[in-house]
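> Sharing a sequence plus its predicted fold:
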Amino acid sequence: MRDQALFDKIDLHLIRILHTVLTDRSVSRAAIRLGMYQPAVSAALKRLRELSGDPLLVRSGAGMVPTDAGLRMIEPSAAILRSAEVLFSDARGFEPQTAVTTFRIAASDYLDPLFLPTLVAQVKSNAPLCGIEIHPLSPDSDYHAHLSLGHVDLVIGNWLKPPEDLHMSRLFGDEIVSLVNKDHPAVRRGWDADTWLAAEHIAPTPTHPGARGIVDQMLDELDMQRNITARCAHFGLIPDMVASSLLVLTTGRQYCERFIPRLPVKILECPVVLPRLMYYQLWHERTHSSSSARWLRERIKSVAASLRPPPSNPAAAHTN
């Protein structure tokens, strides 16, 4: 009975104040974000302190910091607010022009560099009141947990074998090629499998200890190993590194072609026959029937299709 009496004193507005005060670490900043007067936020914080039996936010030097109990409340309060965003909007159906929700996407930066900017532009154009957050794929790669807990709505990336326990939609496939400086010796001389493997390669930093990138997993299956002499956690910076060195980047052609107009680089065929890179969007059963999540997945498919290069063989465009 005590718990029921406690819950009866808590409403969604109070949860929003709790989350905003704890994340902003300031009553005055929280008041501005919430569009409230500061005394009203202070009164709500006093009520929250009485309900929790904890100060929640305490002074530290010139600022304020959450207590241990306050820190433990940040994620549960965020989860409640996320659920509330879709509780009734999905029941009514998703109307992009009037909907107010936040889309959360975890995406690999190995994607076409135009993909995420185009997606954000489409979401903001078609659903102007909605927010969108782009998260990196987690360093622990535990996207299953992030999807099931609602930290993200879907994950976009490439996998040799996408997980079977998540819903999946294929976005596009891409040929694997190598990007090199236009003065790289291989531009003049060409290369075979041995000289390509022996060249100095640059690759993304592993997401966690022992992780193998897609290209290296493919080479493992061929009992081959390339000579990786540089790694970078920021994939978008690698083409500039290639342009000013003799390093070799091996990835999808569509990604590499975006840099040809602005960097002194060339695309070379990979002398080792590798499967195409396959890019997918993955989502959890939790959002499978959500009308807002379905709308987002359709936008992602649309963007992927719009960025797909035209067939290199003109006749292929007329084939059914």
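Arrived safely.

> rest of the way, CA atoms for contacts and neighbours
Will do.

> Now do the SS call for residue 16.
With DSSP: H, G, I helix; E, B strand; the rest coil as the basis, residue 16 sits in helix.

> name the element the residue lying closest to it once chain neighbours are set aside belongs to?
Spatial nearest neighbour of residue 16, excluding adjacent residues (C-alpha to C-alpha, 6 or more residues apart in numbering): residue 81 at 7.0 Å. Assigned by DSSP states H and E, residue 81 falls within helix 68-87.

> by contact count, what packs against that helix?
helix 12-24 (3 or more C-alpha pairs under 8 Å, 6 or more residues apart in numbering; DSSP states H and E).

> And the helix it packs on, what's buried?
Neighbour counts over helix 12-24 (16 or more other C-alpha atoms under 10 Å) mark 14-22, 24 as buried.

> From the contact counts, what lies against it?
helix 27-34, helix 38-52, helix 68-87.

> Can you give the contact residues for that helix?
Helix 12-24 is contacted by residues 27, 29-30, 33-34, 41, 44-45, 48, 56-57, 65-66, 70-71, 73-74, 77-78, 80-81 when judged by C-alpha atoms under 8 Å, 6 or more residues apart in numbering.

> so how far is the helix holding residue 81 from its chain's centroid?
21 Å (C-alpha atoms, centre = their mean, to the nearest Å).

> again with stretch 27-35
29 Å.

> Which stretches in the protein count as helices?
2-7, 12-24, 27-34, 38-52, 68-87, 89-92, 115-126, 143-148, 185-189, 193-198, 214-221, 238-243, 253-257, 291-307 (DSSP state H).

> what about versus this one:
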Amino acid sequence: MSRFDLNLLRVLDTLMACRSVSETARRLHLSQSTVSHALARCREQLNDPLFVASRHGMQPTPRALAIAPAFRQALETVEQAVNDEAGFDPASSERRFTVAAGAYFDTLMLPHFMAELMQCAPRVSLGVRGLIGSDYERELEEGELDMVIGFVAPSQLSPRLQTRPFIEYPLSLLCRQQVDQPLTPQFLAQLAYVYPSEWGHSQLLTDKWFASHGISRDIRLQLPDFQSLPQVLVHTDLVATMPAPIASLYAEQFSLRSYPLDDGLTIKMVLAWHPRFAMDPGLKWLVDKVMAVKETLSQ
């Protein structure tokens, strides 16, 4: 350890990520010869080739694969310590946060969250993206996103992310017609559905519930989101399963009817971020602010 140059950690970590000397040089704003020299020093000090050239780029040796996680953790510890020193003042910050979230946050929380944001952090801006079929480890690690409001089950988020419990809610059936009988799986199987998502965990959970009863849904329409869903239901006999709080809102706004589904059909969501940024004071503030607004709406 007394002989190892700690400045080489970032070179090895970046090489592990991109498997290319030229790309490592580009990312670290170094010359290729500097990176090659650094790799040579690492090989000498660790007594291992570490990376071997192949037709698919620089491939790590078993020794490199073994030490890479420890090197990454060491770098993250240093980065967190530096970020924590910077502090975060919401009243003066001009930071832009980017969050991936589903319909619950977008439909029910966002108006209240933005009203709060413009009062206590008037120069902070927010970008909201819809959820996609990703475990979000890469997007959060690379800083493409600051936080994800994602689903616990069916399993979505990478287990390597840090999470905080956010909300749990049941699902409801939303439609225009009156239903005067129990919502048994057999009755629900007779209905024609709108699938209000290109990719949605609430829909996947509903499909799993139907499958457990040996039934598949009759999907007549698939939409990219919830935006046009209420008007479709108003003008047709199609139905939709969706988060109960949103179903209740749409029922009130569009004179539709909302019926709770099976008690065991429950959505659980968490706030998630990458451990690399766990000590970021701005991210800590964002997480606390989202939780505070959620608690206010729950009262």
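Thanks, I have the structure now. On a predicted model such as this, the values are computed, not experimentally measured, just so you know.

> Got a TM-score for the two of them?
TM-score for the superposed chains, counting by TM-score structural alignment, normalised by the length of structure 2: 0.65, backed by 222 aligned residues with a C-alpha RMSD of 3.0 Å.

> ok, back up a step: looking at the helices and strands packed on helix 12-24 of structure 1, which is closest to residue 232 of structure 1?
Comparison of these against residue 232 of structure 1 by C-alpha to C-alpha identifies helix 68-87 as nearest, at 30.9 Å.

> what sits up against that closest one?
In contact with helix 68-87 of structure 1 (C-alpha under 8 Å, 6+ apart) are residues 12, 15-16, 18-19, 22-23, 54, 56-57, 100-102, 150-151, 292.

> before we move on, the earlier item: put together TSV for the helices and strands packed on helix 12-24 of structure 1, with distance to residue 303 of structure 1 on each row.
Compiled in TSV, the helices and strands packed on helix 12-24 of structure 1 are given as follows (distance: least, C-alpha to C-alpha, whole Å):
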stretch	distance to residue 303 of structure 1
helix 27-34	33
helix 38-52	42
helix 68-87	24
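
> what's around the corresponding residue of structure 1 for residue 124 of structure 2, how many residues?
Aligned by TM-score structural alignment, residue 124 of structure 2 pairs with residue 130 of structure 1. For residue 130 of structure 1, the neighbour count with other C-alpha atoms under 10 Å is 17.

> And for residue 307 of structure 1?
14.

> Hmm, residue 116 and it touching each other?
No: using C-alpha atoms under 8 Å as the test, residue 307 of structure 1 is too far from residue 116 to be in contact (11.0 Å).

> returning to that earlier point: tell me which of the contacts of helix 68-87 of structure 1 is nearest to residue 142 of structure 1?
Residue 142 of structure 1 has its nearest neighbour among the contacts of helix 68-87 of structure 1 in residue 151, at 11.2 Å by C-alpha to C-alpha.

> Now the equivalent of that closest one over in structure 2. Nearest residue, chain neighbours left out?
Using TM-score structural alignment as the criterion, residue 151 of structure 1 maps onto residue 144 of structure 2. When the adjacent residues along the chain are set aside, residue 144 of structure 2 lies closest to residue 98, with 7.5 Å between them (C-alpha to C-alpha, 6+ apart).

> Enumerate every residue touching the counterpart of that neighbour in structure 1.
Alignment note: residue 98 of structure 2 maps to residue 104 in structure 1; criterion TM-score structural alignment. Contacts here follow C-alpha under 8 Å, 6+ apart; on that basis residue 104 of structure 1 touches 132-135, 151-154.

> How much space separates residue 104 of structure 1 from residue 13 of structure 1?
22 Å (C-alpha to C-alpha, to the nearest Å).

> Next: residue 189 of structure 1.
68 Å.

> What range does the longest strand seen in structure 2 cover in structure 1?
Taking DSSP state E as the criterion, structure 2 has its longest strand at strand 162-175. Mapped onto structure 1 using TM-score structural alignment, strand 162-175 of structure 2 covers residues 167-180.

> Need the contact partners of the matching stretch.
162, 239, 242-243, 246-254, 256, 265-270, 274-285, 288, 301, 304-305, 308.

> same deal with stretch 249-261 of structure 2?
So stretch 249-261 of structure 2 is contacted by 170-178, 183, 230-231, 233-234, 244, 247-248 (C-alpha under 8 Å, 6+ apart).

> now do the same end-to-end measure for it.
Using C-alpha to C-alpha, first and last residues of stretch 249-261 of structure 2 are 16 Å apart.

> middle-most residue in structure 1, spatially?
In structure 1, the residue lying closest to the centroid (C-alpha atoms, centre = their mean) is residue 106, at 2.1 Å.

> what does residue 229 of structure 1 align to in structure 2?
Residue 229 of structure 1 maps onto residue 220 in structure 2, by TM-score structural alignment.

> before we move on, what about residue 219 of structure 1?
Per TM-score structural alignment, residue 219 of structure 1 is aligned with residue 210.

> quick one: buried residues of stretch 177-193 of structure 1?
177-182, 184, 186, 191.

> my bad, should have said stretch 272-279 of structure 1
Buried positions in stretch 272-279 of structure 1, judged by neighbour count with 16+ other C-alpha under 10 Å: 272, 276-279.

> Please apply the same query to stretch 149-159 of structure 1.
For stretch 149-159 of structure 1, burial by neighbour count (16+ other C-alpha under 10 Å) applies to 150-158.

> still on that earlier bit, tell me the two of the contacts of helix 68-87 of structure 1 that are most distant?
54 and 292 (37.2 Å).

> okay, those two: which has more neighbours?
Comparing residue 54 of structure 1 with residue 292 by other C-alpha under 10 Å, the one with more neighbours is residue 292, at 21 against 13.

> Quick check, the match of residue 219 of structure 1 in contact with residue 187.
No: with contact defined as C-alpha under 8 Å, residue 210 of structure 2 does not reach residue 187; the gap is 11.2 Å.

> These two - which one has more neighbours?
Taking neighbours as other C-alpha under 10 Å, residue 210 of structure 2 and residue 187 compare with residue 210 leading, 17 against 10.
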